[in-house]
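Q: sharing a model that was predicted from the sequence below.
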Amino acid sequence: METLRERKKRRTREALVRAALELFTTQGYERTTVDEIAEAVDVSQRTFFRYFAGKEDAAFAVQEMTEAHFVAAVRARPPHEPPMEALRQAMLEGWDDIRETVEAVVPVELYLRMYRMIESTPALLAAHLRRSAATEQTIAGLLAEREGVDVDADPRPRLAVAVFAGVIRVTERQWSTGDDFSLAAIRSLTAAYLDQVGPALTGNWRAA
C-alpha cells in the first residue's frame, strides 16, 4: 500500500517528467535548463536533483519505465517457449501495460513527440543507443539463462535480441510517424513486422 509520502514523491517525480518533456519538445533539449523544469513544477533545483541526476535522466524516465516492464514480461514468460516466441509474446501481450505505464505519467502524444525529438537530437540519440544497448544486454542474459547457455560463449542470445530490437525500433518509428496512435495499431504493426523477419532474412526479395 502506497503511503501518503510515497504518493507525494511519485506525483512530484511525474510532474517533473511531464514538465521536462513538454519543455524539451517545445523549446529544445539543449535550450532547456534544470531551473526551468523545476520552476514549471514550482519546486527547487535541489528537489529536481533528488529525483534525477540531470536532464538526460528526466528525458528517458518514461522510456526506462516501459523497458523495465518489458524485461519483467520476458522474465515471466513460460520456460517452454522458444526465445523469439518469448520475446514476441512478452511484447504483444505487454502493450496494454506499457501504454498504461506511459499514460500514467504523460499523454501518448507527448511521449511520441519526445520519441521523435530523441531521434533528431544527436546528444539524446547517442544516449538512447547507449541505454538501449544496456537493456539488450540484460535481455540477452535472460534468454541465455532460460536456455541454459553461456551468453559470452554462445552468440544466439545476443543475435536474437539484436534482431528483435531492430524490428521494434522500425515498428515504433513507423507508429510514431503515422496517423493511428492506438494500442491496436502498434500491436498490429509489431506482429506484422515480426512475421516478416524470416522472409526478410532468408527470402528472395526480387521474387514475385
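A: Thanks, I have it. Residues are numbered from 1 along each chain as shown.
Q: all contacts plus neighbour counts: C-alpha atoms, from now on.
A: Noted.
Q: what segments of the chain are helices?
A: 4-27, 34-41, 45-51, 55-59, 61-75, 83-103, 108-120, 122-147, 156-176, 183-195, 197-202 (DSSP state H).
Q: distance from the shortest one to the middle of the chain?
A: Once both centres are worked out by Cα atoms, centre = their mean, to the nearest Å, helix 55-59 turns out to sit 14 Å from its chain's centre.
Q: what do you get for the second one?
A: In terms of Cα atoms, centre = their mean, the centre of helix 34-41 is set 24 Å apart from its chain centre.
Q: ok, stretch 47-67 next?
A: On Cα atoms, centre = their mean, the centre of stretch 47-67 falls 13 Å from that of its chain.
Q: what about Arg169, how many residues nearby?
A: Close neighbours of Arg169, defined as other Cα atoms under 10 Å, add up to 12.
Q: what residues are up against Ala68?
A: Counting by Cα atoms under 8 Å, 6 or more residues apart in numbering, Ala68 touches no other residue.
Q: any idea how far it is from Glu100?
A: Separation of Ala68 from Glu100 (Cα to Cα, to the nearest Å) stands at 13 Å.
Q: same check, this time on Val43
A: Relative to Glu100, Val43 is positioned 27 Å away (Cα to Cα).
Q: could you do Ala200 as well?
A: As judged by Cα to Cα, Ala200 and Glu100 stand 32 Å apart.
Q: pasting the second one now:
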Amino acid sequence: MSQPISLRDRKRAGTWNALHQAAAEAALAPGLEQVTVESVAGAPGVSCRTFFNYFATKEDAVLGLQEPTVDEAVLAAYDVDGDLLEETGRLMLSVLRPIQGGTSHRRELLAKYPHLLHRRFQYVTKVEQLLTGLVAERLQASARWQGQPHEFDAEETARMTVMVVGAGMRYVMQKTFDSPTRESQFAALEDGLRLLRGVLEELQ
C-alpha cells in the first residue's frame, strides 16, 4: 500500500515543477542564453538560494533533471541472488525514471539545444556509478557469491553488469521517448532484456 504524500512533499513537488516549467518555456522563447536563475526563481516566487536546492544549474532546470537516488523499498526488493540481469535492470530503471528530465517540451528543447544531451548523459553516468557500488556491495554480502570461486571480483562483476544493463536501458529510453510512462518503460524493459539475452547468445 502506497504511503500518503505529505503536504511538505506536495509543496516541494509543486515548486520543482514550477521552476522546471518556467525554465523550459524561457529556453524556447526568448532562448537558453537569456535564461537566468533569477528569472526562473521569480516565476514561483522563490529565492535563488531555494532554486539551488532543486537544481544544480539552469540547464538542469530546463530539462528537469534530478539527482539520482535509490528508493529504500525498491532497494530492499533487489535480489542479487536472483536473475542478476533482470533484477539490476528493474533497479536501474527505478533510479533512472525520476532523473530522466521533465516532460515539458522535451523533444523541442533537445532538438533546439542538442548539447543538452551531454548533460543528460552526465546524469546517466551518475546512475551507473551509484548502482555499481550498490550491486558490488550486495554481491560481496551474498552467500551464493561467497560460496563459489570467481575469476573476477565483485566490483568488476558489478561494473560489467551495470554496463550491460545500461545498453538495454538505452533501448528502453528510445522506445518510450514520446510516452515515458512507468507501464510503457517497464514493458519495454522486458522486451529489451529478452532481446539483449538473444544478442548475447548469438555472440557466444
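A: That came through, no problem. Since the model is a prediction, treat every value here as computed from it, not as a measurement.
Q: re earlier: most packed of the helices of the first structure?
A: Among the helices of the first structure, the stretch with the highest mean neighbour count (mean count of other Cα atoms under 10 Å) is helix 55-59, at a mean of 19.
Q: and that helix against the second structure, how far off on average?
A: Helix 55-59 of the first structure differs from its equivalent in the second structure by a mean of 2.9 Å after superposition (mean Cα distance after the TM-score superposition for the first structure).
Q: quick check: closest non-adjacent residue to the alignment partner in the second structure of Ala19 of the first structure.
A: With TM-score structural alignment as the criterion, Ala19 of the first structure lines up with Ala22 in the second structure. Leaving out its chain neighbours, the residue that sits closest to Ala22 of the second structure by Cα to Cα, 6 or more residues apart in numbering is Val40, at 5.7 Å.
Q: OK, contacts around the one you found?
A: 19, 22-23.
Q: what's the match for it in the first structure?
A: Match for Val40 of the second structure (TM-score structural alignment): Ile37.
Q: and that match, how close does it get to Tyr29 of the first structure?
A: Using Cα to Cα, one gets 11 Å for the distance from Ile37 of the first structure to Tyr29 of the first structure.
Q: any common contacting residues for these two?
A: Leu23.
Q: does the residue nearest to the spatial centre of the second structure lie in a helix or a strand, and which?
A: Nearest to the mean C-alpha position of the second structure, by Cα atoms, centre = their mean, lies Leu96 at 1.9 Å. Under the criterion of DSSP states H and E, Leu96 of the second structure resides in helix 84-99.
Q: got the angle for that helix vs helix 182-203?
A: Orientation check (axes from the mean of the first three to the mean of the last three Cα atoms, to 10 degrees): helix 84-99 of the second structure against helix 182-203 gives 140 degrees.
Q: from the contact counts, what lies against helix 84-99 of the second structure?
A: helix 72-77, helix 116-141, helix 154-175, helix 182-203 (3 or more Cα pairs under 8 Å, 6 or more residues apart in numbering; DSSP states H and E).
Q: for the longest one, enumerate the helices and strands it packs against.
A: I take that to be helix 116-141 of the second structure. In this structure, helix 116-141 of the second structure makes packing contacts with helix 58-63, helix 84-99, helix 154-175, judged by 3+ Cα pairs under 8 Å, 6+ apart.
Q: ok, 7 Å please
A: helix 154-175 (3 or more Cα pairs under 7 Å, 6 or more residues apart in numbering; DSSP states H and E).
Q: so what's Gly141 of the first structure closest to, chain neighbours aside?
A: Distances taken as Cα to Cα, 6+ apart place Val151 nearest to Gly141 of the first structure, at 6.1 Å, with adjacent residues excluded.
Q: pretty sure that neighbour sits against Leu142.
A: No. Val151 of the first structure lies out of contact with Leu142 (Cα atoms under 7 Å); the separation is 9.1 Å.
Q: quick revisit: pipe the helices and strands packed on helix 84-99 of the second structure into a markdown table and attach distance to Asp83 of the second structure per row.
A: Converted to a markdown table, these look like this (distance: least, Cα to Cα, whole Å):
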| stretch | distance to Asp83 of the second structure |
| --- | --- |
| helix 72-77 | 13 |
| helix 116-141 | 13 |
| helix 154-175 | 11 |
| helix 182-203 | 11 |
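Q: among the ones you listed, which comes closest to Ala61 of the second structure?
A: Among those, the nearest to Ala61 of the second structure by Cα to Cα is helix 116-141 (11.3 Å).
Q: do you know how far Leu75 of the second structure is from Thr69 of the second structure?
A: 10 Å.
Q: Tyr78 of the second structure too?
A: Relative to Thr69 of the second structure, and taking Cα to Cα, Tyr78 of the second structure is found at 15 Å.
Q: again, but for Leu93 of the second structure
A: Taking Cα to Cα, one finds Leu93 of the second structure at 12 Å from Thr69 of the second structure.
Q: with Thr181 of the second structure instead?
A: From Thr181 of the second structure across to Thr69 of the second structure, the span is 19 Å (Cα to Cα).
Q: ok, now Gly192 of the second structure?
A: Applying Cα to Cα, the value for Gly192 of the second structure to Thr69 of the second structure is 23 Å.
Q: same question, Glu155 of the second structure
A: Counting by Cα to Cα - Glu155 of the second structure and Thr69 of the second structure are separated by 20 Å.
Q: and for Asp79 of the second structure?
A: Asp79 of the second structure is 18 Å from Thr69 of the second structure, by Cα to Cα.
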